[in-house]
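S.K.: 3D model of this:
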Amino acid sequence: MSSRLYFGCNAWLLVMLGLLLTACGPSYYLAVQPTELKGDPVNASQTLFAELDGVEVELTFSHFRIKDAVFQAEIRNGSSQPVMVDPANFYYQLSALQAALSTADTASFLPPVPAYDPEAEVQPLSTRLSIDNGAVMGVSEIEWLVIMASVTKEAIGKKRLEASRTTENRQKSTPQTQGKDVDDMIAQELELWQGAMLRRYNLQPGELIRGYVVFPGYDQAAVLRIITPVGPHVFTFDYSQKRLKY
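M.R.: As a prediction, the model looks like this:
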């Protein structure tokens, strides 16, 4: 065997060994629990509660959505005045040091990371879905303007006929099932942000509001200090985050 062939075989063996070692390496998942709790992070309660002047906030870690951290917030207004709830003002501070919780010094925390603003997420999804629906109907934005500007039945009928023919032509040349799948995904995402997320709301006395709050995830953080301003009050919740083996 030539030295070149011998070297090539050894190189391939090293590559295969590296892949094998990588596949056999440990895998981790992130476990989040309130810092004041002890015990099994899987079975422990994930809920924290705080109350100020009759305004109650209950925060629960729910799950990770891809890489984002999802919390469920329940806010009850037991005061005599309305309070504004706006998740766009929620944020958390991160620290890689667990010891950051035992000191008043906030230097170990990174700059605040804001929660996703549901209103900012809803608008582009709605726009995208509207544009896609218009494209499916085979009518461009210019054609819509022309149709709206036409005041006679004859002109409107003619434009509808042209739109119908355009639709038929596109149905023949475009894979409709693929477009429908994309539209369905956008519609589901829009429904999620509109209906399941905590939205901006002026909470009246005696009312309760509940919904999800989503933060960008950082798997290197050991401490998540979540700040939730509600009306004139600021609530703080501390969670620990750990890497655990599967």
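
S.K.: alpha carbons only for contacts and neighbour counts from here, please
M.R.: Will do.

S.K.: before we move on, which element is Gln5 in?
M.R.: One correction, residue 5 is Leu, not Gln. In the assignment (DSSP states H and E), Leu5 maps to helix 3-23.

S.K.: One more sequence to fold, the one below, so I can look at both together:
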Amino acid sequence: MINAFRNSWRLALGLAGSALWLTACSPSYYVLVKPSSGAARWEDGLEVVAAEVDSVDVRLGVASTQGPWLEFAVTVRNRSLRPVLVAPETFYYDAYTAGNPSPLRVTASNPEEAIQALQAQTATQERQATAVPAAEVLSSLSNLVDDLSSKKRKETPEQREAREETFRREQARYEEVRTQNALQAVASRDQLRSLEQTLLRKTTLDPGYVLHGRIRFRRYTDAATRLRVVVPVGGRELAGDFTQTRLLMDGRQLPTAASNPR
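M.R.: Model prediction:
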């Protein structure tokens, strides 16, 4: 059943929380995040900032500002002679707002926790897509008993048709629930595959190897004007600076004091 719906249902945003964020809480502006002036270079169509410490090289570029997430594309190259640990859950950024010298620190989303939660959600939806609830079993048994006792009860044709119509509606409702669970399972499975393929995962990076992936931050700091993204790798912290601007849908810049970070 699940495979039958795979081509008919695709979610662009993934988790239900993301969809709710867009429909119920979407702001009337968007954010433009780019590397600070003079610190950027272009690589494969992406504007990135680079940092290097002890022969470990990091490239950071803005991958997406859509929905509730601020995503950065990260490349880590280990040119040293020792393995280094890359742990995305330790990454963070400091957000600076005009007139406030004290930054707000935001920690990256833990990719393993996100993947494990989605795995559990997908497994539950797949079970529900094929499960037969107790209420459905009781409904079928009740209808069977009524069929067997219909003569004794002198059930009229009209009464029998009404009873069978009620039974058909109940069965259709249970089938609809299974169908919805199947569609949700397909969407969750697709999103799970996407996260597994795109997110930067915790990895011990051996000498001479390169690691690519995305890191995600919750968008709590839209009102900030400067972001300093910090990547702890191999006991050192590499950083990249970015500017952030809020723009109205007509392209005009939103004044700094017009709204607060979410």
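
S.K.: List the TM-score for the superposed pair.
M.R.: The TM-score (TM-score structural alignment, normalised by the length of structure 1) is 0.66; 179 aligned residues with a C-alpha RMSD of 2.4 Å.

S.K.: who's in contact with the helix holding Leu5 of structure 1?
M.R.: For helix 3-23 of structure 1, there are no external contacting residues (C-alpha atoms under 8 Å, 6 or more residues apart in numbering).

S.K.: helices and strands around the following helix or strand past it, which ones?
M.R.: Moving toward the C-terminus from helix 3-23 of structure 1, the next helix or strand (DSSP H and E) is strand 28-34. When contacts are defined as 3 or more C-alpha pairs under 8 Å, 6 or more residues apart in numbering; DSSP states H and E, strand 28-34 of structure 1 packs onto strand 233-245.

S.K.: The strand it packs on packs against which elements?
M.R.: Going by 3+ C-alpha pairs under 8 Å, 6+ apart, strand 233-245 of structure 1 lies up against strand 28-34, strand 47-52, strand 223-230.

S.K.: outside of that strand, which residues touch it?
M.R.: 26-35, 48, 50, 52, 57, 59, 98, 219, 221-229.

S.K.: swap in stretch 173-193 of structure 1?
M.R.: Stretch 173-193 of structure 1 has contacts (C-alpha under 8 Å, 6+ apart) with 118, 121-122, 125-126, 128-129, 132.

S.K.: tell me how far it is from the chain's mean position?
M.R.: Centroid separation between stretch 173-193 of structure 1 and its chain, computed with C-alpha atoms, centre = their mean, to the nearest Å, is 18 Å.

S.K.: cool, stretch 187-202 of structure 2 as well?
M.R.: Centre-to-centre, stretch 187-202 of structure 2 and its host chain are 9 Å apart (C-alpha atoms, centre = their mean).

S.K.: could the helices and strands packed on strand 233-245 of structure 1 be laid out in CSV, adding mean neighbour count?
M.R.: Output for these, formatted as CSV (neighbours: other C-alpha atoms under 10 Å):
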stretch, mean neighbour count
strand 28-34, 18
strand 47-52, 16
strand 223-230, 22
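
S.K.: Which residue, neighbours along the chain excluded, lies closest to Tyr28 of structure 1?
M.R.: Of all residues not flanking Tyr28 of structure 1 in the chain, Lys245 sits nearest, at 4.4 Å (C-alpha to C-alpha, 6 or more residues apart in numbering).

S.K.: show me where structure 1 has helices.
M.R.: 3-23, 118-136, 141-149, 153-173, 176-191 (DSSP state H).

S.K.: would TSV of these with distance to Leu208 of structure 1 and mean neighbour count be doable?
M.R.: As requested, those are exported to TSV (distance: least, C-alpha to C-alpha, whole Å; neighbours: other C-alpha atoms under 10 Å):
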stretch	distance to Leu208 of structure 1	mean neighbour count
helix 3-23	48	11
helix 118-136	19	15
helix 141-149	42	13
helix 153-173	47	14
helix 176-191	21	14
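
S.K.: Between those helices, which one is closest to Pro112 of structure 1.
M.R.: For Pro112 of structure 1, the closest of these is helix 118-136, at 18.2 Å, according to C-alpha to C-alpha.
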